[in-house]
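Participant: Following is a predicted model, sequence given first.
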Amino acid sequence: MQYASEVEAADALYASFSKVRAEIGKIIIGQDEVVKAVLIAIFSNGHCLLVGVPGLAKTLLVQTVAQVLDLSFNRIQFTPDLMPSDIIGSEILGEDRNFKFIKGPVFSNIILADEINRTPPKTQAALLEAMQEKAVTAAGVTHQLDKPFFVLATQNPIEQEGTYPLPEAQLDRFMFNIALGYPSFQEELNIVKNTTGNTVNKINKLLNAEQIRYFQQLVRNIPITDHVLEYAVKLTAKTRPNTALATPKVNQLLSWGAGPRASQFLVLGAKCHAVISGKYSPDIEDVQAVAKAILRHRIVRNYRAEAEGLSADQIIEQLY
């Protein structure tokens, strides 16, 4: 897959994004910002954590994205008795008396890790290691995962009894934390209308794995000016209480801030957001467009912020 110039390639990504978004819109009604964030994460080679109540079409969204992008898809339902081998696979003794590795469901392009906070830390760690290394190790042998490799994990914010919340260090592996809200009345009306009849919308495959890998590399090659790069790094640094760039408000409201991975994701996310918006280089608005989803799970509010009812998003807005 070759283009005459990176400008032409950026135009192709912009056009592809618009088509993919419209195709997904045949099945997923509303949730435009969620779809946009998921696609930005895929083209930026990142992972997503989706937080929302049950019944908001999280599984359908991921299945639809996989279909449109012509990628393999697996859903893993996380439960308290799930073992690491249930995810990555295990070795079995074959008929020839030799051990052979049977691949687990993680060997797919897109993984839906449903209710990741319902499984013990050991099993969570197996998936998170695969996310970071893009490979799994079994019996001392390393097996590379399919590329592109993208994990969308879901958490139910309501039922917390019998769950194992992801620690901050593991949350940091996710590029985006996407908050999923209820649809509007009109959107819900359209959802019910479209899903309670006999109408079946046909989904077209618009991209493939090779094209997505190309666009992921293209996003990294997008130029960024020094002042936008500095803005992204400063925005992350401002979240760290009792440091040089921290504001008095941050010192009052946060007990912990975001690490360098947040700065990296801010830059990559801004680059991708710029291209899908028809620009060839990101500006400060592109950084701000992805900042909440990148920072909200990387800052830890203290008792004062919680007592004042301030959300992570409200604190991040004060840093712009």
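Facilitator: That came in fine, so what should we check first?

Participant: switch to C-alpha atoms for all contacts and neighbour counts from now on
Facilitator: Fine.

Participant: packing partners for the helix or strand harbouring Ser255?
Facilitator: Following DSSP states H and E, one finds Ser255 within strand 254-256. For strand 254-256, the packing partners by 3 or more Cα pairs under 8 Å, 6 or more residues apart in numbering; DSSP states H and E come out as strand 300-301.

Participant: Residues touching the helix or strand following the strand it packs on, excluding its own?
Facilitator: Following strand 300-301 in sequence order, the next helix or strand is helix 303-307 (DSSP H and E). Residues from elsewhere that reach helix 303-307, judged by Cα atoms under 8 Å, 6 or more residues apart in numbering: Gln252, Leu253, Leu254, Ser311.

Participant: want to compare, so here's the second one:
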Amino acid sequence: MEFRDAARAVCANIETVLGGKPQAAETAVVVLLAEGHLLIEDVPGVGKTVLAKALARSVSCSVRRIQFTSDLMPSDVTGVSAFNPATTEFEFKPGPVFANIVVGDEINRASPKTQSALLEAMEERQVTVDGTTYRLASPFTVVATQNPHEMEGTYALPEAQRDRFMARIEIGYPDAAAEVDMLADRDEENPFDRLRPVVSVEDVQRMIAQARGVHVSGAVQRYVVDLVQSTRRDHRIRLGASPRASLQLVRAAKVRAAVAGRSFVLPDDVDTLAVPVLAHRLLAVRGAPSADDLVREVVASVAVPAGDLRPT
């Protein structure tokens, strides 16, 4: 199956259970194929967990789910060394983070100490327990959901953790027609019951390698840097986007170009992904517009590269 066909098949599979949200489905697929992590943030009941589970079920790979609660411990995420009386030795019992796709439900209901258990895994794709380092599966993607941090019983994610998520998206309420369809579809059966994988883990690995080869011209690279540096110069933003944001914006743009059937990145790929990739990393000063609006203003203010951006 060609890259574009496989990616669109996953998107279509997700949309069978999350109707009316094609942009959310596409961003989730882009993050998976860019080897990133996805944060889905919105009010309860709009389909955050549905999207995470649908993405996981669309790929024939290992999937584990972590239900984050206030009493969850770091070892419940990473694993623990347990004493085996038969061998008189300690043996490592892997935690749920050892999977291709890890669904972290309501991640901000766990304490910051437990949230930080994912930092090494998300950045270095490894876990260190009792001085021993264990490599994680490839591909490895965390798809986490969270409610807005102002809601009762939640902890704000630390900046270091938010920066490790390649993209943050919101689901939003469905329109009236989509909500009516949902009521009709789920009156007799759960659409998850008929959801089946449409790509294998080998397909995903091949697509990841193919996306890495997408061409990014020097002009587009400079455009990405100009966007990111503009967030650091804006007086309304007290914490701008990091160099990690530049890297991840380029990686995501490569995948979006491949999904569109192109072998090179256009500024439009960067513009489309700028808000989900950059906004959650920013800290605005009090009284400033929302981070999403600030990123949109930055995109509108930076000159778009012209000329032929295809590989020579």
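Facilitator: Looks like it came in fine. Owing to the predicted nature of the structure, the values given are computational and were not obtained by experimental measurement.

Participant: The helix or strand following the strand holding Ser255 of the first structure vs the second structure, mean deviation?
Facilitator: On the C-terminal side of strand 254-256 of the first structure, the nearest following helix or strand under DSSP H and E is helix 260-276. Compared with the second structure after fitting, helix 260-276 of the first structure has a mean deviation of 1.0 Å; criterion: mean Cα distance after the TM-score superposition for the first structure.

Participant: Give the buried residues for helix 260-276 of the first structure.
Facilitator: By 16 or more other Cα atoms under 10 Å, the buried positions in helix 260-276 of the first structure come out as 262-276.

Participant: corresponding residues in the second structure for that helix?
Facilitator: Counting by TM-score structural alignment, helix 260-276 of the first structure falls onto residues 243-259 of the second structure.

Participant: Check stretch 176-185 of the first structure too.
Facilitator: Against the second structure, stretch 176-185 of the first structure falls on residues 167-176 (TM-score structural alignment).

Participant: re the thing from before, which one of the buried residues of helix 260-276 of the first structure is nearest Ile92 of the first structure?
Facilitator: Nearest to Ile92 of the first structure among the buried residues of helix 260-276 of the first structure is Phe265, at 39.3 Å by Cα to Cα.

Participant: can you pull the contacts of the closest one?
Facilitator: By Cα under 8 Å, 6+ apart, the neighbours of Phe265 of the first structure are Met175, Ile294.

Participant: Next, work out how far apart it and Asn156 of the first structure are.
Facilitator: Distance, Phe265 of the first structure to Asn156 of the first structure, using Cα to Cα, to the nearest Å: 24 Å.

Participant: ditto for Leu229 of the first structure
Facilitator: Distance, Leu229 of the first structure to Asn156 of the first structure, by Cα to Cα: 34 Å.

Participant: What separation do you get for the residue sitting nearest the centre point of the second structure and Ala117 of the second structure?
Facilitator: Centroid-nearest residue in the second structure: Leu38, 1.5 Å away (criterion: Cα atoms, centre = their mean). Using Cα to Cα, Leu38 of the second structure is found at 17 Å from Ala117 of the second structure.

Participant: Check Leu136 of the second structure too.
Facilitator: According to Cα to Cα, Leu136 of the second structure and Ala117 of the second structure sit 14 Å apart.

Participant: neighbour count winner among the two?
Facilitator: Between Leu136 of the second structure and Ala117, counted using other Cα atoms under 10 Å, the more crowded position is Ala117 (20 against 17).

Participant: what residues are up against the more buried one?
Facilitator: By Cα under 8 Å, 6+ apart, the residues touching Ala117 of the second structure are Pro74, Ser75, Val77, Thr78.
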